[in-house]
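J.: what follows is a predicted protein model with its sequence.
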Amino acid sequence: MISPDFQLDGLGRRPRIVVAMSGGVDSSVVAALAAQSGAEVIGITLQLYDHGAAVGRAGSCCAGRDIRDARAVADRLGIAHYVIDKESSFRETVIDRFADEYVAGRTPIPCVRCNMGVKFTDLLGLSRELGGDCLATGHYVRRVMGEDGAELHRAIDPARDQSYFLFATTRAQLDYLRFPLGGLPKAEVRALAADLGLGVAAKPDSQDICFVPDGDYAGLVARMRPEADVPGDIVDLQGRVIGRHRGILRYTVGQRRGIEIGGSPEPLYVIRVDAEAHRLVVGPRAALAVGSAALSEVNWLGGAIRPGAPLTAKVRSLAKPVPATFDGTRVFFASPEYGVAPGQAAVLYDGDRVLGGGWIESAAPALAEAA
C-alpha cells in the first residue's frame, strides 16, 4: 500500500522523492515507505556538527554516528544518499542565536529555528535543485488537503505530535513537504523498521535540543558567552532586593528551582528576567498569571484571521492547548495562563488544525488586564 503522501499523480513520469534522513528510525522508515511507492528516492543528511567531535555523541541528531546510520539505511534500500555540510549555517542561525536569546533574558526554542532555517529552507532548496517532486521528513504531523489547499494538522499520536515546532512552516513549504508518519503511532513505526530489517529499529530517539545532549543549557551558554554569566540581584515585585542569583542564563520565567530566599511565607517563582538590569524579579505563583501575550513574526496558515473567533493556544511544547482568541498580533487567554515566557512560541489551533503562531515578545499580567 502506497502512503497517500506519496501519491504524486499527474506527473507523466516516475516521481522523484527526496527524503531528509537524520539517521534515526523515523526518517529511515520514511525513506523505506518512499522506496516502496516505486518512486526514485534520494536521501539527504545534513552534517550539523564537526564530524570528529560528534561521532560518539549520544542522543544527538545529524552527528557523525547518525550520518553512518543514514548511509547504512540508504544502502539497504538501494537509494542514493548525499551528506551536505551545514555546520556553519547551523551554528550561526541556531546555536549562536540560542545563546544570544538566553543572554537577552528570553527562553529560546532552537528546534523551531532549525526547522525555519537549515531544514525547511536550505534542505528544501537542495531538494528542488535535485529535481525532487516533494521533500519528505519524519516529523509527526499531518498534511491534510482542505478546500484552500494543504493544511497542517496535529499527529494522530498526541504523545509524538510535533506541530508546535512546525508552526512557522509557510504555505509554499507545506505545498512541497510530505509527512507520512503523522497518522502512525511510534510503536508501529518501530515495528515497520524491524520488519524492513533496518538497523536503526531500536535506536533511541534524539533529544529535543540535539546540540545539548547532557541537558546543561546554562553551561553551554556560559561557555559561549562567559561575559554574561555573572551574579546579580533578586528583587520582589516591589523592586526590593531580597537575594542574589548565579547568573540570568540559569533562569527562565516560571522557574522555582534555584531561588533560595529564606523567610518567604510561600514559594517564589521567576516572574520576569530583567536582562538590562541583570536581575530576576520573583513573586508568588499568582503573579505568573497572564491574560494575553503579544506575538512577533506571526506565520498564519488558517485563512482570514477572525478577531474574537474561538480557538486554542499552546504556549509551551509540553503544555495543553487552552481556549483563546487572536486579533492578529495578540493572543487573549480565556482563563489566566501560567509560565508564559518571552522567546517561546504561541501556536494557535482550530481543533487539530494548526492555524499559525508567533514568537512571544511580552505578556500582560491577568490582574493588570482585569483592572
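T.: That came through, no problem.

J.: alpha carbons only for contacts and neighbour counts from here, please
T.: Fine.

J.: and the residue of the chain most remote from its centre, which of the three is it?
T.: Largest separation from the mean C-alpha position in the chain: Gly263, at 39.2 Å (Cα atoms, centre = their mean). Three-state secondary structure (criterion: DSSP: H, G, I helix; E, B strand; the rest coil) places Gly263 in coil.

J.: now Arg160
T.: Going by three-state DSSP, the state assigned to Arg160 is coil.

J.: wait, it touches Arg142, no?
T.: No - Arg160 sits out of contact with Arg142 when judged by Cα atoms under 8 Å, with a separation of 11.8 Å.

J.: neighbour count for those two, which is higher?
T.: A count of neighbours by other Cα atoms under 10 Å puts Arg142 above the other of Arg160 and Arg142, at 27 against 16.

J.: so who does His278 touch?
T.: Residues in contact with His278, defined by Cα atoms under 8 Å, 6 or more residues apart in numbering, are Gly232, Asp233, Gly247, Ile248.

J.: so the closest residue in space to Val221 that isn't next to it in sequence, which of the three states?
T.: Ranked by Cα to Cα, 6 or more residues apart in numbering and with sequence neighbours excluded, the top spatial neighbour of Val221 is Ala99, at 5.2 Å. Under three-state DSSP, the three-state class of Ala99 is helix.

J.: alright, now check it against this:
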Amino acid sequence: MRVLAAMSGGVDSAVAAARAVEAGHEVIGVHLALSATPGTLRTGARGCCSKEDAGDARRAADVLGIPFYVWDFADRFKEDVIDDFVAAYAAGETPNPCLRCNEKIKFSALADRAQALGFDAVVTGHYAQLSDGVLRRAVDADKDQSYVLAVLTAGQLSRAMFPIGDTPKPRIRDEAAERGLAVANKPDSHDICFIPSGDTRAFLGAKIGVRPGAVVDTDGKKLADHDGVHGFTIGQRKGLGLAGPAADGKPRYVTGIDPDSGTVRVGSAEDLRVWTIDAERAIWTSGSAPDGPIECVAQVRAHGGTAAAVAEAVDGGLVVRLREPLTGVARGQAVVLYRADPLGDEVIGSGTISGTGQVEASRVGSEANAGRTR
C-alpha cells in the first residue's frame, strides 16, 4: 500500500514509520507544522511541533530512506483545536485537545489530503491496536491511547494504521536504537502541546480575559471571588481561593460550574459522585449505533476513571448508567465505552459529556432523567 506516515519528531512515530517500511509499504513521511510561530527548541519534554521536532522527523526519514515533507496545518489547528479548547473552557467545560486533534487534524484534514493524493492509509505512532476495523487498547497499558482515538469513525479507522500498539514502550526505544534513529532516547512530550509552559490557567486568562464571578458552597453562600470560570474544572481541589477547608474540616472540591452567572460551586468529595452520564455527538466504531442497551466499561479520562456500566444510544447521543460511581466527571470530557468482556480492550464508541446525574443506576430504571445536572 501507499501510506503517509505522520512523523511528529518523536520516537513512537519514527518507529511506526520504520515498521511500515519494513512491512513493504510505499511510505512518505510528513511532519505537521501546527504553530504559526514554532519555538526553536522545546523546553525539556514540554510541548511539541517545534523546529527541533521537525528536524528530528526529517533526520528519521533520512535514516529510513523515505521522502519527507512538512505540511502547514497551523490555521486549521488553531481553528479546530486551540479555538475550540478556549471556547470550551469559557463555557465551563473541560475539553481534551488530543481528542480534537485526532478527530479534526490527523484523521480528518491530514487523512483527507492523503486520500486526495492517492494514499491508502495514514500511519501514526499512537499506542493502540487496530484489526479488521476493531480499535483495541495497546499492549502497554501505561501508554494506551485508545481513549483519545475513540472519536474516530469507522471510515477514518479503515484508513488508519497503528503499527506500535502491540509493543511496550521500552521495547520501542530499544528498536529505535537498533535502527539507528537518533530519537531513541528523546523525552516524551507531555501536557498540552500548544501550552509548552504548562500553565493552562495563564494561557486561558490571556485568551479569555477577566470575567469575575463567585465561588459558593452547596447552600449558595458566597465564599470567594474569582476572575473567570476558565480557571476551574470539576473535581479541582487546589487553587480555589478559599481560606481553608469546610466547617467539618474536610477538603472542598469544585462540583459545579455555571458559565452564564460565573458561579463556581464547591462541595464535598461525596458531592462529586455521579451515577449517570449524558453525552452528545456519539460515535460508534462499528459505524452504527447498537439496537438497545449494552453492557460495557465506561472511561472518562485518558488514564483511569473507569466503571462498569450500561449504555444506550439516544437521539444522536448516548446515556450511560454506571454500576459504580465515578468522580471528577466534567462536561466537555469524552466518555469512551469498551466492550464488557474478559479482555475489556475493544472500543465500542464515545460521546462528549453534556451532563451528569447523581441518582444511583440501580434506582434509575426508565426514569433516567431524574437527578440530572447540566
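T.: Alright, I've got the coordinates. The structure presented is a predicted model; accordingly, all values stated were derived computationally and were not measured.

J.: care to give me the TM-score?
T.: Aligned and superposed, the two chains score 0.90 in TM-score terms (TM-score structural alignment, normalised by the length of structure 1); 350 aligned residues with a Cα RMSD of 1.7 Å.

J.: on that earlier part again, what do we get in structure 2 for the residue nearest to Val221 of structure 1?
T.: Under the alignment defined by TM-score structural alignment, Ala99 of structure 1 is paired with Val86 of structure 2.

J.: tell me if I'm right that its match and Lys207 touch.
T.: Yes - with contacts defined as Cα under 8 Å, Val86 of structure 2 counts as touching Lys207 at a distance of 7.3 Å.

J.: neighbour-wise, which of those two wins?
T.: Val86 (20 against 13).

J.: and the gap between the more buried one and Gly231 of structure 2?
T.: Taking Cα to Cα, to the nearest Å as the criterion, Val86 of structure 2 is separated from Gly231 of structure 2 by 11 Å.

J.: swap in Asp166 of structure 2?
T.: Between Asp166 of structure 2 and Gly231 of structure 2 the computed distance is 38 Å (Cα to Cα).

J.: swap in Gly371 of structure 2?
T.: In this structure, Gly371 of structure 2 lies at 26 Å from Gly231 of structure 2, with Cα to Cα as the measure.

J.: okay, these two: which has more neighbours?
T.: For the pair Gly371 of structure 2 and Gly231, the greater number of neighbours falls to Gly231 (19 against 15), based on other Cα under 10 Å.

J.: give me every residue that touches the alignment partner in structure 1 of that one.
T.: Correspondence of Gly231 of structure 2 to structure 1, assessed by TM-score structural alignment: Arg250. Arg250 of structure 1 makes contact with Ala218, according to Cα under 8 Å, 6+ apart.

J.: next: the one 10 residues further on.
T.: Residues in contact with Glu260 of structure 1, defined by Cα under 8 Å, 6+ apart, are Gly243.

J.: give me the secondary structure label for it.
T.: Here Glu260 of structure 1 takes the coil state, with states given by three-state DSSP.

J.: number of residues surrounding Glu188 of structure 1?
T.: Taking other Cα under 10 Å as the neighbour definition, Glu188 of structure 1 ends up with a count of 11.

J.: likewise for Val25 of structure 1?
T.: The tally of other residues near Val25 of structure 1 (other Cα under 10 Å) stands at 29.

J.: quick one: what's aligned to it in structure 2?
T.: Aligned counterpart of Val25 of structure 1 in structure 2: Val11 (TM-score structural alignment).

J.: mind checking how far that match is from Arg137 of structure 2?
T.: On the measure of Cα to Cα, Val11 of structure 2 and Arg137 of structure 2 end up 20 Å apart.

J.: biggest helix in structure 2 by residues?
T.: Assignment by DSSP state H gives helix 51-64 as the longest helix of structure 2.

J.: residues in structure 1 aligned with it?
T.: Matched against structure 1 by TM-score structural alignment, helix 51-64 of structure 2 falls on residues 64-77.

J.: and for stretch 115-131 of structure 2?
T.: Residue span in structure 1 matched to stretch 115-131 of structure 2, by TM-score structural alignment: 128-144.

J.: so which bits of that stretch are buried?
T.: If you call a residue buried by 16 or more other Cα atoms under 10 Å, then stretch 128-144 of structure 1 has these buried ones: 132-144.

J.: what sits up against that stretch?
T.: Contact partners of stretch 128-144 of structure 1, identified using Cα under 8 Å, 6+ apart, comprise 15-21, 26-30, 124, 127, 150-156, 160-163, 174, 176-183.

J.: so which of the residues you listed are in strands?
T.: For the contacts of stretch 128-144 of structure 1, the ones inside strands are Arg16, Ile17, Val18, Val19, Ala20, Ala150, Glu151, Leu152, His153, Arg154, Leu177, Arg178, with DSSP state E as the criterion.

J.: coming back round to it: the residue farthest from the centre of structure 1 and Ile242 of structure 1: what is the separation?
T.: Using Cα to Cα, one gets 10 Å for the distance from Gly263 of structure 1 to Ile242 of structure 1.

J.: likewise for Val235 of structure 1?
T.: When distances are taken as Cα to Cα, Val235 of structure 1 and Ile242 of structure 1 turn out to be 5 Å apart.

J.: of the two, who's got more company?
T.: When neighbours are counted by other Cα under 10 Å, Val235 comes out ahead of the other of Val235 of structure 1 and Ile242, with 19 against 16.

J.: what do we get in structure 2 for that one?
T.: Using TM-score structural alignment, Val235 of structure 1 sits opposite Val216 in structure 2.

J.: same check on Val331 of structure 1?
T.: Under the alignment by TM-score structural alignment, Val331 of structure 1 pairs with Val320 in structure 2.
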